[in-house]
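Student: Compute the structure for the input listed below.
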Amino acid sequence: MSLDLAESRQAPSAMTQDQPAIEVRGITHRYQTGRGEVLALRDINLSVAPGRFVGLVGPSGCGKSSLLMMMAGLVRPSEGSVAVAGAPVTRPAPERLGVVFQEASLLPWRTALENVAFPLKLRGVPRAEREARAGQLLHLVGLKGFEHRHPHELSGGMKQRVAIARGFCQDPPVLLMDEPFAALDEQTRMTLGDELLRIWDRHRKTVVFVTHGLTEAVYLCDEVVVLSGRPGEVLARIEIDLPRPRTWEMMATEHFGRLREQIWSLIRRQA
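Tutor: Prediction:
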């Protein structure tokens, strides 16, 4: 394994630019409750090109997180399929799909370095190699000097930085993020959003990002997919044609406001 993280900016050899990084075909999902069957998602079709930063938004309960978990192989859909670089997703595959959850879910008895390196330990990567890579990633997310701190010694924002570093640790071509900043204050969310864009711009992995924050979605993404209320269906795909790199000043522009209003009007009708 090369420890030169700059190499990962190029698309992995298994994924070509004319092949979707993620392809969702005919996803329908039902689940049982005490009151009967619930239809959560209906006939979702979605193709994401390599290197794109795509947001998933929609009303609460529309199935955004469930869809992301199906992409990750953590939930099996009732109907339909998911493929990454043309290969079916039938189980978790961290070498192809990194996942960052809303909660950092760090192992409390392990240091920040050990938490980031843990996926590599499970794969049998030698200790020196995995710790070197984890150390590079912690430096990349702004946590140099905190390698040997335990989770209880870190702030909420720092824990999420560790979780993001862990998501990148196996250098997967696709990163799935389920409201990773939802529990943080606005200032920390904006700071971490900028950190995420900086890392993404360097490595250009494919990112699917679930959020309730419409400003966050417009600021981060190349495209925003809007889901309907339950059962979740694709209402629209909104191209975010703002230049990169993104700056906070863009949020005050008329064009930024129009994009946000376009997304909000679709969601508001569902409510």
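
Student: C-alpha from now on. contacts and neighbour counts both.
Tutor: OK.

Student: which stretches of the stretch 51-200 of the chain form strands?
Tutor: Using DSSP state E, counting those that start in this stretch, the strands of the stretch 51-200 of the chain run over residues 53-57, 79-84, 87-88, 97-100, 174-178.

Student: show me where the protein has helices.
Tutor: Using DSSP state H, the helices assigned to the chain run over residues 64-71, 112-122, 127-140, 156-169, 186-203, 214-220, 254-270.

Student: out of those, deepest packed?
Tutor: Each of the helices of the chain was scored by mean neighbour count; the highest is helix 156-169, a mean of 24, by mean count of other Cα atoms under 10 Å.

Student: which residues touch that helix?
Tutor: Helix 156-169 is contacted from outside by 98-100, 103-106, 112, 115-120, 133-134, 137-138, 141-143, 151, 175, 180-181, 184, 188, 192, using Cα atoms under 8 Å, 6 or more residues apart in numbering.

Student: wait, which of the strands of the stretch 51-200 of the chain is closest to I267?
Tutor: Among the strands of the stretch 51-200 of the chain, the nearest to I267 by Cα to Cα is strand 53-57 (8.5 Å).

Student: From the chain's centroid, how far away is that closest one?
Tutor: The chain centroid and the centroid of strand 53-57 are separated by 8 Å under Cα atoms, centre = their mean, to the nearest Å.

Student: same question, stretch 216-231
Tutor: For stretch 216-231 - counting by Cα atoms, centre = their mean - the centre lies 12 Å from the chain centre.

Student: Would you do the same for the sequence below? I want to compare the two.
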Amino acid sequence: MKKVIHIYKLLLPYLWDGKQAKIATLSTLLLIGLDIMATTYFPYIWKNLISTSIQTKPTTWFLEHTILLFVIWLFVKNAFNLREISFFPVTNQAIKKIRLKTLLKVHTVNLRNLEKYNVQEIISATSRISQSIRGFMRVSFISIFPSTAKIISLSIALFTADKLCLGIIGTSYTGLLAASFCLKYYTRAKYKAWHLTDNVTTAMGQNLYNTATIRFNPKEYNLKIKKLFDLEANAWQLHNILFYLLYLIQDCIFYLGAGIVFCLLMLDYSRGIIGLDKVVLVYGLISAMRNPLVEITRNLTRFFGGIIDINKTLDILNLPSENKPLQLTNFTSQPIQLQQISFNYTTSRNLLEDINLTITPGDKIGIFGPSGSGKSTLCQIIAGLIEPDSGSVMYSNLPITQINPISLGKVLRYIPQIQHMQELAEEEHKYGINLKKQAFSGGEYQRHLLQEALQSNPQIIILDETINALDEPSAKQILTEILYNVPTVVMVSHSHALLRNMKRIFELKDGHLVEIISNP
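Tutor: Just a heads-up that it's a prediction; the model follows:
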């Protein structure tokens, strides 16, 4: 229930977010009201047509009522589509703003808080959320609400038509309650199925990225991913079975009650106690009653399914943003001082232990060490991206983890190693903007990032194995350009040829940083 409340708090403001949204919301409410009136009134027109004698009314009266009947029928059948069209501006605005909000939120959250998510999970969440929000808002505001109102209106109409119809009303609500009770099992099944789908997506991505390795032994890798596919398929099969069982349970209860009541009415009709017009009216009301009942069940499955799909995005949005209030006032190069830095991701031995380092303006520092020794972690600590477990990192006499990233970004740039990237290049198009994908190899994208970084004229640049993806001549050329244009450089690399260009060279091993070369 708490998650439902959180989702409504997230979505409700968009119903009234700007003039266009207000018009769309009011138009949708008007259409809902008309739909409820038309659905309830429709059986009464049939009753009037059947109960009226042709001797008492002219032909034009019958023609007018028949035309009215089909106009209302047309409206009732298309009311949902009209509400959808009317509500589009609200859903589209919400989707656009929430996806952007999620993306911006990720860049303000502490990196350690994001560790439980991988990039593909976040992409999957923000991609699926467009359908989830559309479905959730559609279900909440233009499906469940009008369907509930129709059931109440039709229940009153059935009760006034004949007291026996209390049985139909009772079984209708009983069927709805039974379906609602079964929803928790359906929701669990859908949650498990989506969880496995996310795992399959991640596994497929890793499989495709590692094709150069896998092609030499595809059987072993494909066997692992096949097991995941089997688990996912079984989970979705259970989900689908439960989905249709909901309708089966509800329909059995509804038609059992409706059948008994209608049989009793037919007995009264056969005895001359009631007229044909009442039989037609009750039959029309029963038929009209079933549709909103099924709509509520169908939309409740979408409603709870939407909650599952939105949960991950909601979790990300609820993560606390980093509070980094300090602003730099001096944008000239200042020393970075690391004092007794220790850090670890687990409770076992420290990844970094008691590290002391002063990076003075003009330093050209190279760092190397075995894989997994903590080189990237050290770079992130120097850049203020993560906070050490103990010790301090100071820049311009300020704790670097408390300096606003935008302010710090005016003097410092951090560029990690990235294997592959696709950038969207905007091109003018006669119909607007055409977005074209440009695929970068690892080396091409690193070069692209470096060029962007150099354009901002940073005082300090941290290269976390950034130019390793380049061929040696290109790497040397770019490093020469960086060393010439950027006063202070910290570079992590496995290449001894590149490290020889640095004034100070450190080895990171067993958690300790040891200076092995110092060239003045």
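
Student: Could I get the TM-score for this pair?
Tutor: Remark: TM-score between the superposed chains equals 0.58 [TM-score structural alignment, normalised by the length of structure 1]; 180 aligned residues with a Cα RMSD of 2.7 Å.

Student: So for N45 of structure 1, which of the helices of structure 1 sits nearest?
Tutor: helix 64-71 (10.9 Å).

Student: Can you check which part of structure 2 the closest one sits on?
Tutor: When structure 2 is aligned by TM-score structural alignment, the counterpart of helix 64-71 of structure 1 is residues 375-382.

Student: residues in contact with the matching stretch?
Tutor: 336, 338, 352, 367-369, 386-388, 393, 416, 462, 464, 492, 508.

Student: By neighbour count, which of the residues you listed wins?
Tutor: V492 (28 neighbours; other Cα atoms under 10 Å).

Student: which one in structure 1 is aligned with it?
Tutor: In structure 1, V492 of structure 2 lands on V210 (TM-score structural alignment).

Student: for N222 of structure 2, same thing?
Tutor: So N222 of structure 2 corresponds to nothing, using TM-score structural alignment.

Student: What helix or strand is N222 of structure 2 located in?
Tutor: helix 218-270 (DSSP states H and E).

Student: Mind giving me the packing neighbours of that helix?
Tutor: Applying 3 or more Cα pairs under 8 Å, 6 or more residues apart in numbering; DSSP states H and E, one finds that helix 218-270 of structure 2 makes contact with helix 166-209, helix 276-318.

Student: Mind doing that once more with 6 Å?
Tutor: Counting contacts by 3 or more Cα pairs under 6 Å, 6 or more residues apart in numbering; DSSP states H and E, helix 218-270 of structure 2 packs against helix 166-209.

Student: okay, the angle between the helix it packs on and helix 276-318?
Tutor: 30 degrees (axes from the mean of the first three to the mean of the last three Cα atoms, to 10 degrees).

Student: Outside of whichever helix or strand comes after helix 166-209 of structure 2 itself, list whatever touches it.
Tutor: Next in sequence after helix 166-209 of structure 2, counting helices and strands by DSSP H and E, comes helix 211-214. With contact meaning Cα atoms under 6 Å, 6 or more residues apart in numbering, helix 211-214 of structure 2 is reached by no other residue.

Student: Which residue in structure 2 aligns with P172 of structure 1?
Tutor: In structure 2, the residue matched to P172 of structure 1 (TM-score structural alignment) is P458.

Student: likewise G80 of structure 1?
Tutor: That one, G80 of structure 1, aligns with G391 by TM-score structural alignment.

Student: ok, that match - how many residues close by?
Tutor: 16.

Student: The one 3 residues further on now?
Tutor: One way to gauge burial is a neighbour count; for M394 of structure 2, by other Cα under 10 Å, it gives 20.

Student: show me the residues around it that make contact.
Tutor: Per Cα under 6 Å, 6+ apart, neighbours of M394 of structure 2: I336, Q337, I400.

Student: Let me have the residues you listed in CSV, adding distance to L483 of structure 2 as columns.
Tutor: Output for the contacts of M394 of structure 2, formatted as CSV (distance: Cα to Cα, whole Å):
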residue, distance to L483 of structure 2
I336, 18
Q337, 21
I400, 23
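
Student: my guess is P50 of structure 1 meets V208, correct?
Tutor: No. P50 of structure 1 is beyond contact range of V208, at 11.0 Å (criterion: Cα atoms under 6 Å).
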